[in-house]
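Colleague: For reference, the sequence and a predicted model appear below.
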Amino acid sequence: MALLQLLVVVTLSQADEPVCRQQGDPEYPQLSKDGDIMLGGIFSFHTSWKEQQETYMHKPLPLQCISLNFREFQLAQAMLFAIEEINNSTDLLPGISLGFKIYDTCGSIARSVRVALSLANGNEKVSAPSVEPCTKPAQVQAIMGETSSSPCTAIATVIGPFHIPLISHFATCACLSDKLKYPSFLRTIPSDYYQSRALAHLVKHFGWTWVGAIRSNEDYGNNGMATFIETAQHLGICLEYSVSFFRTDPIEKIRNIIEVIKASTSKVIVTFLSHMDLDVLIHELSQHDLRGYQWVGTEAWIFDSQTAAMDKRHILDGAIGLSIPKAHVTGMREFILDVKPLNSTSNELFTEFWEALFNCKFKHPKSSAETQTDCTGHEDLTGVHNSFTDMSLMPIFNNVYKGVYAVAHALHNILSCNKTCNNKVQPDPLMILQHIRNIRFRTKEGDEVYFNENGDPSAKYEIVNWQPREDGTVDFVTVGLYDASLPAGRQLNLQNKSLVWTENSPQVPVSVCSEQCPPGTRKVLQKGKPICCYDCIRCAEGEISNITDSVTCVKCLPEFWSNERRDDCIKKEAVFLSYEEIMGALLTAASLFGTCMTAIVASIFFKYRNSPIVRANNSELSFLLLFSLTLCFLCSLTFIGQPSEWSCMLRHTAFGITFVLCISCVLGKTMVVLMAFRATLPGSNVMKWFGPAQQRLSVLGFTLVQVIICILWLSISPPFPFKNLKEFKDKIILECALGSAIGFWAVLGYIGLLAILCFIFAFLARKLPDNFNEAKFITFSMLIFCAVWITFIPAYVSSPGKFSVAVEIFAILASSFGLLFCIFIPKCYVILLKPEKNTKKNMMGKGTK
């Protein structure tokens, strides 16, 4: 494989032999062991370095690493355990020994790139043949590490062109799944793409729609939070704030984040923080005693006992989040804790490690006033309790273990290993990378290991809840599972376990910008605020919402109306003029009273039918008029009650025909009176045209015209029952539609025409001198009749619903009573109370005045 030309220079030795030397100072591994096939390891044994003031007058000194990190030592031990187990195996790579070179990056991305190139190049001089100068195989066949995402992106970018597999155990950034940018990157931990989505669904499950977000200002935090926000928006979750920081930022920036949290109204904080960044934040939160917030975390810290131990103020109590599923590897714990072999090296790193682990000093100065004991190199870990002896991160150790085994299985396939391996095959990183992508095997603990097309494993998480114990420590309780391989809707599965929330509360915290809108209301967004901030507006009349947090109100069907709570459509009240209500009862009583009055008058007239006053006023037409008035009073009853097809046709036609019959009789009486006076003139022969037969024919003819009009109306477009939904919003008016308005107004018009003719004739005969002249009474009755029906038209048109029916009934009754009282009551008065006037002599005007 060709080496980077920028990293080497060609110089000539004294013998003019071309030699390739690495430019700059060489990098030496902190841990190494020779083997047939070499694996590289990159871990951050230290988390930071001393700041150096560069004067640019001399070459910068190497980094001086500080802040020893026991966790990374555990990860390195997990790698060594896997290598040793493989080397001792007779089934996997028999006859092949694996060696390793492990470097410390001190938490520096620049140093991570540098040591990665050292793993690829090596530090030895290389003689350059004349044909292909400065070439040699890669120093390692695969690299294990790094722990964080940002160093992995830098390393994968640099070694990608050489196709050297880089297998990370804890770099979760979704950006690393891009095989165009990072073709040789693989990992044994799921991508944050799945974790971010899982966190969003977890937040939604508990009803938290108003949350704050804090992230590490690096690839892990920025990319993970971006995916979370995208998914959260689709689920209707809003972020009140989203802030970022890095552990090396000035303290003022972290304090500004504390102020943002204090000023917020959300009670849930979603974090995408590395455990080192969270440790810095927890320190500041403790200074402000900022409790009462529900923390939601990622696998970076949610099951980290070291982070829990730092939370002295119990700020994170009740935290919930996603963690890598629990794992157990037989023998790994004992191997990691067996630190005695580490003492066999003279490396300064392990001197520092040993001193920090046992709190002692090698070669303790006699003049030193420190109270630390001297290190003997034979110290025992029994009784030591610190982050190195804590095995809570076994799932991550297992990821390192699986990564080493993935390389070993790929080599096993390449070398065609059975009882022995084919030593003649010279594997190169590209060949190993291709085989790793296609492997599928199970570890001795039963874990299935494989990589998808993006170099990622299957995404499975445990849901962990921080539950404080009585002794002040934290118990990481698994309360559910998330499996991204399952269908949507079944991926999140919470177990029936009691959860503990912030400040040891058993109740799920509430974190919403606005309370849920109950049924009967709809959401209206608040101007300038996220969609989670809204007001609840009551649905308008006739509209409902029967679900919580409805964004719209639905109109009820035309025959339904909203109830008082606006959460259900109820059938509208059907309204019509009924006998049960007061108005209907009064009109019925009036109708029956008029009928009885007419019957009484008819009986009086029948009893005194031979009396002069009855005989003088055309008794035949009088009885026909009384009969028609009886029908007029009774036809008003057809307007009361629920409309039906027959009642609608009957009420208007019966009204029209009976009133025409009535007016025809009055008209006949008027014409008889008028013509009788004309007949007294000399030579007049007019009465022969107004005899009883002619009177009957005239009444029949006038009535027949109305019958024909009604028949045409009923034949072409008859009245029909109609549900009036527009008059009242919350009621249905049951009424009779006219069908043909022309037919209705033709009926009324014809009645009006006859009434006007009758009024004119009666008016002309009002001053005739005969005592039997009833024209003046007919004039009054027609005056009342016309006045009633003239006022009826605007009243009928403007009256709503059943009141229009009541107006029509009132007009019928008023005009009927007007005819009855004006024409017949005066005669009944004479018949009953003034019998002396009921004589032929008096009728002829010859009585005593």
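Modeller: It's in.
Colleague: Could you use CA atoms for every contact and neighbour count after this?
Modeller: OK.
Colleague: Confirm for me that Lys125 is in contact with Val19.
Modeller: Yes: counting by Cα atoms under 8 Å, Val19 is a contact partner of Lys125 at 6.6 Å.
Colleague: Looking at those two, which one has more neighbours?
Modeller: Under the criterion of other Cα atoms under 10 Å, the comparison of Lys125 against Val19 puts Val19 first, with 18 against 11.
Colleague: ok now the helix or strand encompassing that one, how far from the chain's centre?
Modeller: Using DSSP states H and E, Val19 sits in strand 18-22. In this view, strand 18-22 has its centroid 67 Å away from the chain centroid, taken as Cα atoms, centre = their mean, to the nearest Å.
Colleague: So which elements touch that strand?
Modeller: In terms of contacts (3 or more Cα pairs under 8 Å, 6 or more residues apart in numbering; DSSP states H and E), strand 18-22 is packed against strand 8-12, strand 126-127.
Colleague: Beyond the last one, next helix or strand please.
Modeller: Sequence-wise, the next helix or strand beyond strand 126-127 is strand 142-144, with elements assigned using DSSP H and E.
Colleague: Show me what that following strand is packed against.
Modeller: For strand 142-144, the packing partners by 3+ Cα pairs under 8 Å, 6+ apart come out as strand 37-43, strand 166-168, helix 394-414.
Colleague: next structured bit after it?
Modeller: Per DSSP H and E, strand 142-144 leads on to helix 149-159 as the next helix or strand towards the C-terminus.
Colleague: here's the one I want to compare it with:
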Amino acid sequence: MSFVLIYVCVFTVRFPSLYSFTCQLQGQFNLNGIHQTGDVILGGLFSVNVFSTVPDLSFTSEPQESVCYGFHPSGFRQAQTMAFAIDEINRNPNLLSNVTLGYSLYDNCNELAKGFRAAMSLISGQAGEMISEKTCVGLPVLGIVGDSFSTSSIAISTVVGLYRVPLVKLFANKIVLSTKNSFHHFLGQFPVRAMIQILKHFGWTWAGLLISNDDYGVHAARAFLSDLGPIAGGCLAYIEVLPLGNNRAELNRIVNVIRKSTASVVIVFAVKGHTLNLMAEVVRQNLTGLQWMASEAWTSVAELQTSDFMPYLGGTLGIAIPRGEISGLRNFLLKIRPVPKQNNTSGYNMVNQFWEHIFKCRFAPPPEGWLETGGQLCTGQEVIETVLEEEFFDVSDLRPEYNVYKAVYALAHALDDMLQCEPGRGPFSGDTCAQLQGLEPWQLMFYLEKVNFTTSFSDQVSFDENGDALPIYDIMWVSAKSDEELMIDENKIFWNFVFKQPPRSVCSESCPPGTRMAHKKGEPECCFDCVPCSEGNTPIVRANNSELSYLLLMSLKLCFLCSLLFIGRPQPLTCQLRHAAFGISFVLCVSCILVKTMVVLAVFKASKPGAEASLKWFGAVQQRGTVLVLTCFQAVICTVWLVLASPAPHKNTQYYSDKIVYECAIGSTVGFGILLGYISLLAVLSFVLAFLARNLPDSFNEAKLITFSMLIFCAVWVAFVPAYISSPGKYADAVEVFAILASSFGLLVALFGPKCYIILLKPERNTKKAIMGYRC
């Protein structure tokens, strides 16, 4: 191998004339585009034509390039919007004042191969112009805008990324900056969360999902499956894949699946062609009574917004690309004129093709299998002007064009920020700044990632660490930004149903009182049967020691009633009962909580091998006995207090010189202190045990509730002592009543609030699997 290399080097030196290096193009792509020179060139990829012929692959000669046809005025208007934005920037003295932007815009014909060729032409150098004949370096663009089609964007971004050229992709509802991991962030373009919030708002827990068999549909389904459960608590009835062509048998099968399903809501993620084919089959089979939710590829299709489709698609909820206003764009479009043929240096000029499309007054014949909507459009000058106005010059509803506009300005602001760099304080090695001469695309990418500006339509444009711009959804009849809770005005929604009300779309209706949910084997979680409950309410009650819970509720009721003894004129009987009843009731309450905590710890230890015998000390009899003993001890304290120094009515003249306060004297401060101390001891012991058990598995999660309840209880009574001592007369009674009620409410809400929430509002979680911490 070494010999060969040396031989080649000697041979080329010996005979340089045979191997003189000159840079020549071996071929040139016949690409449809428009160009404008400038100090810095920006590239663009747009779908101006939507069809292309299949070249003849004989493998005996060089294949001919495919021919593009089926002119798409919207794609051409997007390209012209980029030209307009660059022209506007060049006239702006406050943005890139000393730099002139140029552009090279290519038509990808909605074909991946064409898109690749156009992207490589932009990267390597436009129109065959070379900076150096020795190195074959062309005049590359510093940034590319497009492509708007999902599959093409993913594929092209992987190639463009190798050259570190910024690619601002025009996805469905936002613009995305191409980064090294842009494929993974492709998922961020789907407005899935907005759709799921709509499902949640209307209680649609059972929905069907139809996707096209491409990157766009597959990633939408993946995003739905990952986000649907944790956000809405719902599930999908089915996931069907739309055929890529007009396969009538396959479309018939899909429609039959929809007809047989119990789901009333159907979500569709598909591109225009697949959607038209599906809806044509829906109309043919007269499938009505469905609520459709659509992605932006559907809501922007004018062919579906006709009287023929309204009985089937009326009331569709759909996500749309955010609308914006571009001042001056219409006047710019009105000035477009055909270009002389000799000036067309790079393939077929799309401006000329636009006028050819208008004057021919017809669309190109659609390929076989496409839902035909073309035909003769116009016959005279007046009709031609109407076609121009409707297809091209109407700028009242700019959506994809507005994304193009923002993308161009993002590149311009990044370049402007780069040129503002101060020498010696730059972000590159050696604190250097990038120079316009010899500027590398990756240097512009550094500034593009940090760009932040506001458009004339008050939309903020910036990119996060993933390269995603803030997505703003325009949802038909509802609107929200991605980081806001969806606000829906139901009065403005048209429901295409008999009673003009939103439909119900659930797999199974909620179970009536006296029944519980029994999940169907092999079915999604939201599909269940309602079976009669076993005697004695539900799983969450049985799982939380129902007997002690009932006793605890009774003791809390007594605690609330204790506050009534503090009302009215002091009497010997009420003075004796108010503290005794308070002390015994709270000990009964806290002792129940203490025993519940001990049972939780015992059950957890018994779940370990060889420890089952310990449960015999915590049976129902032992639990009742422990509560009785602890309560009786407080009863003894109260009895001794009442016998030795019973509280009694007392006329106090020490508080005020001109008033006599009629109050209940406690009789013995020591007795009252022992009563409170015993309650505090039990409460602190319950708190400590519950705190130690708080991290037990989910099936023993009542310890967390006990910890929180005891924390509230102790906080109230710690605050009570100084407040009670410093409050004279009736104010002391008010402080004590407040402490009784506050601590009782705290225990009631902390211990029973979460359980009542599940029983009353989330019955689907009142199952044995859910209580035991079961996870799918």
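Modeller: Here it is on my side, so go on. No experiment lies behind these values; they were computed from the predicted model shown.
Colleague: quick one: TM-score?
Modeller: The TM-score (TM-score structural alignment, normalised by the length of the second structure) is 0.59; 516 aligned residues with a Cα RMSD of 3.9 Å.
Colleague: okay, the helices and strands packed on strand 142-144 of the first structure, which one's buried deepest?
Modeller: Most buried of these by mean neighbour count (mean count of other Cα atoms under 10 Å) is strand 166-168; its value is a mean of 28.
Colleague: Just to confirm, what residue in the first structure is aligned with Ile211 of the second structure?
Modeller: Counting by TM-score structural alignment, Ile211 of the second structure corresponds to Arg215 in the first structure.
Colleague: Relative to the second structure, what is the average displacement of the helix or strand hosting its match?
Modeller: Using DSSP H and E, Arg215 of the first structure sits within strand 210-216. Mean deviation of strand 210-216 of the first structure relative to the second structure after superposition (mean Cα distance after the TM-score superposition for the first structure): 1.2 Å.
Colleague: what does that strand contact?
Modeller: Contacting residues not belonging to strand 210-216 of the first structure are listed as 221-222, 225, 237-246, 261, 266-274, 277, 511-513, 532 [Cα atoms under 8 Å, 6 or more residues apart in numbering].
Colleague: again, but for stretch 158-171 of the second structure
Modeller: With Cα under 8 Å, 6+ apart, stretch 158-171 of the second structure has contacts from 119, 123, 142-150, 153, 157, 175-180, 183, 189, 400, 403-404, 407, 441-442, 444-445, 448.
Colleague: Would you quantify the distance from Ala138 of the first structure to Thr11 of the first structure?
Modeller: Applying Cα to Cα, to the nearest Å, the value for Ala138 of the first structure to Thr11 of the first structure is 21 Å.
Colleague: More neighbours: those two, which one.
Modeller: Ala138 (21 against 12).
Colleague: surely the more buried one meets Asn123?
Modeller: No: using Cα under 8 Å, Ala138 of the first structure is not in contact with Asn123, being 11.7 Å away.
Colleague: In the second structure, what stretch matches stretch 598-612 of the first structure?
Modeller: Going by TM-score structural alignment: stretch 598-612 of the first structure matches no residues.
Colleague: To clarify, my last question referred to stretch 86-96 of the first structure.
Modeller: Using TM-score structural alignment, stretch 86-96 of the first structure pairs with 89-99 in the second structure.
Colleague: Spatially central residue in the second structure, please.
Modeller: With distances taken as Cα atoms, centre = their mean, Arg193 lies nearest the centre of the second structure, 3.5 Å away.
Colleague: So which residues of the stretch 151-300 of the first structure form strands?
Modeller: 166-168, 185-187, 210-216, 238-245, 268-272, 294-297 (DSSP state E, counting those that start in this stretch).
Colleague: can you tell me which of these comes nearest to Thr47 of the first structure?
Modeller: Between Thr47 of the first structure and those, the shortest separation by Cα to Cα is 15.3 Å, and it involves strand 210-216.
Colleague: Generate CSV for the strands of the stretch 151-300 of the first structure, with distance to Asn418 of the first structure as supplementary columns.
Modeller: Formatted as CSV, the strands of the stretch 151-300 of the first structure follow (distance: least, Cα to Cα, whole Å):
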stretch, distance to Asn418 of the first structure
strand 166-168, 26
strand 185-187, 27
strand 210-216, 47
strand 238-245, 52
strand 268-272, 46
strand 294-297, 46
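Colleague: Glu348 of the first structure: which of those strands is closest?
Modeller: Of all those, strand 166-168 sits nearest to Glu348 of the first structure, with 26.3 Å by Cα to Cα.
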